[in-house]
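Participant: Kindly return the folded structure for what I paste below:
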Amino acid sequence: MRFLILIFIGIFGASSATMAQDAPPFVPIPAQDVTLDEFTWNARPVLLFAGHPQDPQILRQLELLAEQWPALAERDVVVIVDTDPNSESDARLQIRPHGFMMVLLSKDGKVAQRKPHPWSARELIRAIDKMPLRIQEEKERRFLNPRPIE
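Facilitator: Down below sits the predicted model:
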């Protein structure tokens, strides 16, 4: 698992120079290192499951997410990866995936989307922007930081 993450950072690390100043670097979190409760009300976890670290679908999904990482980070997305079907990670025990699966959780910890194939970051951003809590966050942001009238 760590090998997969190191390879991925090496391949896409150069793109981090073009990221927005505020966006943290794109670093997927191994599922064995966290519990899903840690992210409740703080982040929108995107869970990626596969049967093997070199699964082409998970590599493609990571690539798609990395391309739009600043926009995803702005929406409080964290990427959690589990490529060991025998692991007993909190994410795998709660979601019970079979093969490749991408799961988007809302901030309240509920499953918002399940996809059996890679999903573009653009589609993911659209799904997040339709969530009631995200709509509320945007309204609050606009209220606190209104655009000046020219």
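Participant: from here on, contacts and neighbour counts on C-alpha atoms
Facilitator: Fine.
Participant: show me the contacts for Ala73.
Facilitator: 23-24 (Cα atoms under 8 Å, 6 or more residues apart in numbering).
Participant: Could you do Asp37 as well?
Facilitator: Going by Cα under 8 Å, 6+ apart, Asp37 touches Gly109.
Participant: Nearest residue to Arg122 in space, please, no chain neighbours.
Facilitator: Nearest residue to Arg122 in three dimensions, chain neighbours excluded: Gln68, at 7.8 Å (Cα to Cα, 6 or more residues apart in numbering).
Participant: The one you found touches Leu124, doesn't it?
Facilitator: No - contact criterion Cα atoms under 8 Å: Gln68 and Leu124 do not qualify, at 10.1 Å.
Participant: what sits in contact with each of these two?
Facilitator: Common neighbours of Gln68 and Leu124 (Cα under 8 Å, 6+ apart) do not exist.
Participant: Could I get the full set of strands for this structure?
Facilitator: Assignment of strands within the chain using DSSP state E yields the ranges 29-30, 44-49, 77-82, 101-105, 111-115.
Participant: so what does the last one touch, helix or strand wise?
Facilitator: Meaning strand 111-115. With contacts taken as 3 or more Cα pairs under 8 Å, 6 or more residues apart in numbering; DSSP states H and E, strand 111-115 sits against strand 101-105.
Participant: Check the offset of the strand it packs on from the chain's centre.
Facilitator: 8 Å (Cα atoms, centre = their mean, to the nearest Å).
Participant: Now do that strand against strand 77-82, angle only.
Facilitator: Strand 101-105 and strand 77-82 are oriented at 140 degrees to each other (axes from the mean of the first three to the mean of the last three Cα atoms, to 10 degrees).
Participant: gap between Gln32 and Lys110?
Facilitator: 20 Å (Cα to Cα, to the nearest Å).
Participant: neighbour-wise, which of these two wins?
Facilitator: Gln32 (17 against 11; other Cα atoms under 10 Å).
Participant: to compare against the first, here's another:
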Amino acid sequence: MLRISSFLNTQKQFIPNERYGVQLQFKRLFITCLLTLAAPLQAADNTIFQTLTTDTHNLDKYQWKYRPVVIFAPSKSDADYVHQMKILNESKSALTDRDIIVLSDTSPADNGRLRAKLEPIGFELVLIGKDGGVKLREKRPISAEVLLSTIDRMPMRKANLD
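Facilitator: Reported below is the predicted structural model:
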């Protein structure tokens, strides 16, 4: 019994060797890199869906960086708007991969400047290319496949894939 209790009470002294130190440093570096890379992805996920402000009169700040998908609707509870947002939410990674940012205007009474410029009636989805040009206008919700294939046919997208 004495042998067992003395065995349990003795503590092993761990003396790190050079190899262990290198492995530990590598693990720390690896974890730091993962956290650093994951932060922008998380931030991108949080900013992909935004509300369009009433004073926005153009989308110049997105030009050459993003492909804005502007969604106009009579209200947030509009059936077409709810359906379209559900479709887009289910395709977040594909949208992020294609540099898409979704901007919503669900308050026609606020007389937003971009709404006045594009003059949507009821529900409307407008895809703007990175060059700032209108690439697609739809009065009904569209599938993710239609949106993504439209983008995939664009010259800038093809160049990014090569």
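Participant: where does the TM-score land?
Facilitator: Remark: TM-score between the superposed chains equals 0.73 [TM-score structural alignment, normalised by the length of the first structure]; 119 aligned residues with a Cα RMSD of 1.7 Å.
Participant: quick revisit: make TSV out of the strands of the first structure and add distance to Gln57 of the first structure.
Facilitator: Output for those, formatted as TSV (distance: least, Cα to Cα, whole Å):
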stretch	distance to Gln57 of the first structure
strand 29-30	17
strand 44-49	10
strand 77-82	12
strand 101-105	9
strand 111-115	11
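Participant: Using CSV, lay out these together with mean neighbour count and distance to Asp22 of the first structure.
Facilitator: Formatted as CSV, the strands of the first structure follow (neighbours: other Cα atoms under 10 Å; distance: least, Cα to Cα, whole Å):
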stretch, mean neighbour count, distance to Asp22 of the first structure
strand 29-30, 18, 19
strand 44-49, 25, 18
strand 77-82, 24, 14
strand 101-105, 22, 23
strand 111-115, 14, 26
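Participant: So which of the ones you listed is nearest Ala23 of the first structure?
Facilitator: strand 77-82 (10.9 Å; Cα to Cα).
Participant: Return the angle between stretch directions for the closest one and strand 44-49.
Facilitator: Using the same axes, to 10 degrees: strand 77-82 of the first structure against strand 44-49 is 20 degrees.
Participant: matching residues in the second structure for strand 77-82 of the first structure?
Facilitator: Structural correspondence for strand 77-82 of the first structure: residues 100-105 of the second structure, per TM-score structural alignment.
Participant: Mind reading off the mean deviation between that stretch and the first structure?
Facilitator: Compared with the first structure after the fit, stretch 100-105 of the second structure shows a mean deviation of 0.1 Å (mean Cα distance after the TM-score superposition for the first structure).
Participant: Show residues contacting that stretch.
Facilitator: 47-53, 66-73, 95, 115.
Participant: same thing but at 7 Å, please
Facilitator: Contacts of stretch 100-105 of the second structure with the rest of the structure, by Cα atoms under 7 Å, 6 or more residues apart in numbering, involve 48-52, 66-73.
Participant: can you check stretch 72-86 of the second structure too?
Facilitator: 104-108, 120, 122-125, 140-142.
Participant: mind running it again at 6 Å?
Facilitator: Stretch 72-86 of the second structure is contacted by residues 105-107, 122-124, 141 when judged by Cα atoms under 6 Å, 6 or more residues apart in numbering.
Participant: Switch those residues over to a markdown table; also include distance to Leu34 of the second structure.
Facilitator: Converted to a markdown table, these look like this (distance: Cα to Cα, whole Å):
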| residue | distance to Leu34 of the second structure |
| --- | --- |
| Asp105 | 36 |
| Thr106 | 38 |
| Ser107 | 40 |
| Gly122 | 44 |
| Phe123 | 41 |
| Glu124 | 39 |
| Pro141 | 37 |
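Participant: Need the max-distance pair from these.
Facilitator: Every pair of those checked by Cα to Cα; the farthest is Ser107 and Pro141, at 18.0 Å.
Participant: okay, now the aligned partner of the residue nearest to Arg122 of the first structure in the second structure: neighbour count?
Facilitator: Aligning on TM-score structural alignment places Gln68 of the first structure opposite Ser91 in the second structure. Residues within reach of Ser91 of the second structure, counting by other Cα under 10 Å, total 15.
Participant: related to what we said a few turns ago, okay, the residue nearest to Arg122 of the first structure and Phe12 of the first structure: tell me how far apart.
Facilitator: Gln68 of the first structure is 12 Å from Phe12 of the first structure, by Cα to Cα.
Participant: try Val34 of the first structure
Facilitator: Where Phe12 of the first structure is concerned, Val34 of the first structure sits at a distance of 23 Å (Cα to Cα).
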